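Pasted the sequence and its predicted model underneath.
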Amino acid sequence: MQQQLTKEGVKYLLAPFCWILFMMIVFFIAAGRLDVPRAWLAFGIHLVGAALGALLMYRFAPELANQRASARQGTKGWDKAILMIYFLLLLLAIPLTAGLDVGRYHWSDLQSMGLGVVCYFLFFIIFYWAMLINKFFEGTSRIQTDRGHRVICSGPYAYVRHPGYVAMIFASVSDALIIGSLYALIPSCLAVGVTIVRTGLEDKMLRSELDGYAEYAATVKYRLFPGIW
């Protein structure tokens, strides 16, 4: 029987809307103006994605929504630190830099809106595909002994071992590209680097602590980038 959504799960599904609002406030204060159409497009896409994602989770994965609402017992200390850095870059540094760049000082004007939209859609498709396939797709890195943690090798996991982090890489660069800020790509690339570090650490943890993962890694050889790493 499928678990029902709890109050914690509802908070998790609503959290992205709060994050988007925070990003908008940071961006438009930094920009000093509201007439930045590409920024409205970026935040509008985020809002639509958050709504569709919440509906998908509510319909198909309410138990996972409940689990992702907070860091559970056994979460690695290094992962908490990495997540803090990642979210500071994503929610604060990127919109702040983009706002100062395209809104206030006009340092750059990247013609990359279409590429940014593609990156966001790739993020959305890969992220929710992985999450709906993998009931152990929690928000933090830990061995979920309390939930019968096992290796998932279907869906996107048949191609790379960490598709969720592939999605996060696309998310990291999408806003800077949609808004058209060259300088916002600096914190975006830092967020990509943080994601790659997290991938390596989590992969090492899974190899040493999760039964069957070493055998899975011998079959699916690449962590993030087929043919590369």
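Yep, that arrived. Residues are numbered from 1 along each chain as shown.

When you work out contacts or count neighbours from here on, use the C-alpha atoms and nothing else.
Will do.

Quick check: the gap between the residue nearest to the spatial centre of the chain and A176.
In the chain, the residue lying closest to the centroid (C-alpha atoms, centre = their mean) is M168, at 3.7 Å. M168 sits at a distance of 14 Å from A176 (criterion: C-alpha to C-alpha, to the nearest Å).

now do G49
Counting by C-alpha to C-alpha, the separation of G49 from A176 is 17 Å.

Those two - which one has more neighbours?
Remark: of G49 and A176, A176 carries more neighbours, 27 against 19, as counted by other C-alpha atoms under 10 Å.

Quick check: the more buried one touching A98?
Yes - using C-alpha atoms under 8 Å, A176 is in contact with A98, at 6.7 Å.

so what sits against both of those two?
Shared contacts of A176 and A98, defined by C-alpha atoms under 8 Å, 6 or more residues apart in numbering, are found at A184.

ok, the residue nearest to G180 when sequence neighbours are not counted - how many residues close by?
Nearest non-adjacent residue to G180, counting by C-alpha to C-alpha, 6 or more residues apart in numbering: L110, 4.3 Å away. A count of nearby residues for L110, using other C-alpha under 10 Å, gives 14.

Contacts only, for L110.
Counting by C-alpha under 8 Å, 6+ apart, L110 touches 177, 180-182.

list the contacts for G212?
Contacts of G212 by C-alpha under 8 Å, 6+ apart are 150-151.

go with 10 Å
Each residue near G212 by C-alpha atoms under 10 Å, 6 or more residues apart in numbering is listed here: 150-152, 206.

Against that first model, consider the following:
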Amino acid sequence: MNTSLRIAVSSVLGIAAFALLLFVPAGTLNYWRGWAFLAVFSVVSLVPTLYLGRKYPEAVERRTHAGPQAESRPVQKVVMAGTFAAFAAILVVPALDYRFGWSHVPAWLSIVGDVLVATGLGLAMWVVVQNNYASANVTVEDGQPLVSTGLYGVVRHPMYFGNVILMIGIALALGSYWALLLVVVGTLLMIVRIFDEEKMLSEQLGGYRQYMDKVRYRLVPLVW
């Protein structure tokens, strides 16, 4: 199976899983925020990924090795297990919120959330263009260069920054203030991941210590 077809099949299965996590807890298909989120997520993730799969197939291949089983470091295995659980919860909680009426998020704010979803996904895709070695698991490959320009000149982990924007966007797009608590959980897990990842990178990737001195912010520009 070629890369593009594998990406398409994987994306369709992923969207189907998202739909189950949304509409089963919601107890109905009449959940416009869920449909709008799925549409935005599908288009903004699938189209660029297919393009990247043709132009940078090795980079996309690295992104497919994800999950606790793909990690070699014990801390990262735990973090990724927690991250997967938090991401599933950030879909399920808004669906339950819709079903039981816990939050009252205005429609315009959900539209803003969809914009944030597109922005977060777009940042993640752009990171892959700027750094073809950006993988889904924490590793350093032979001959891997240090990327310190572009988005990496602003923040040391731009893909994780995109993920923070994405999580906030999902909570708002799906209409749940309660799901914002899961953004805190997901961000804390990313912080743990970053500390462990930077420890490894400073030991194994040439020039990374100097890069840390040059680029001050780890996750969010002007904040941390």
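Yep, it's here. Predicted model, so just to flag it, every value in this text is computed and none were measured.

Now compute the TM-score of the two chains, please.
The TM-score (TM-score structural alignment, normalised by the length of structure 2) is 0.89; 220 aligned residues with a C-alpha RMSD of 2.1 Å.

what's the counterpart of the residue nearest to G180 of structure 1 in structure 2?
Here L110 of structure 1 is matched to V105 in structure 2, going by TM-score structural alignment.

Over to Y222 of structure 1?
Y222 of structure 1 maps onto Y217 in structure 2, by TM-score structural alignment.

so that match makes contact with L151?
No - with contact defined as C-alpha atoms under 10 Å, Y217 of structure 2 does not reach L151; the gap is 11.6 Å.

Can you pull the residues that touch both of the two?
Common contact partners of Y217 of structure 2 and L151 (C-alpha under 10 Å, 6+ apart): H157.

Relative to L180 of structure 2, how far out is the match of L110 of structure 1?
For V105 of structure 2, the distance to L180 of structure 2 - C-alpha to C-alpha - is 12 Å.

Overlap in contacts, the two.
L172.

what's the spacing between V129 of structure 2 and V24 of structure 2?
Counting by C-alpha to C-alpha, the gap from V129 of structure 2 to V24 of structure 2 is 36 Å.

ok, which stretches of structure 1 are helices?
Ranges of helices within structure 1 are 7-31, 37-60, 62-67, 77-88, 94-98, 113-133, 163-179, 185-209, 213-219, based on DSSP state H.

post-alignment, the first one versus structure 2, mean distance?
Same thing as helix 7-31 of structure 1. On superposition with structure 2, the mean distance recorded for helix 7-31 of structure 1 (mean C-alpha distance after the TM-score superposition for structure 1) is 2.7 Å.

Could you do the last one as well?
Using mean C-alpha distance after the TM-score superposition for structure 1, helix 213-219 of structure 1 ends up 1.0 Å from its aligned counterpart in structure 2, as a mean over the superposed pairs.

between V129 and V24 of structure 2, who's got more neighbours?
Remark: of V129 of structure 2 and V24, V129 carries more neighbours, 16 against 13, as counted by other C-alpha under 10 Å.

counterpart of A69 of structure 1 in structure 2?
In structure 2, A69 of structure 1 lands on T64 (TM-score structural alignment).

ok, L83 of structure 1 - how many residues close by?
Close neighbours of L83 of structure 1, defined as other C-alpha under 10 Å, add up to 17.

From what I see, it and V197 are in contact.
No - with contact defined as C-alpha under 10 Å, L83 of structure 1 does not reach V197; the gap is 11.1 Å.

hey, what's in contact with both of those two?
Common contact partners of L83 of structure 1 and V197 (C-alpha under 10 Å, 6+ apart): A191.

Which residue in structure 2 aligns with I178 of structure 1?
In structure 2, the residue matched to I178 of structure 1 (TM-score structural alignment) is A173.

And for its match, the neighbour number?
Count around A173 of structure 2 with other C-alpha under 10 Å applied: 27.

Stretch 187-195 of structure 2 maps to which residues in structure 1?
Counting by TM-score structural alignment, stretch 187-195 of structure 2 lines up with residues 192-200 of structure 1.
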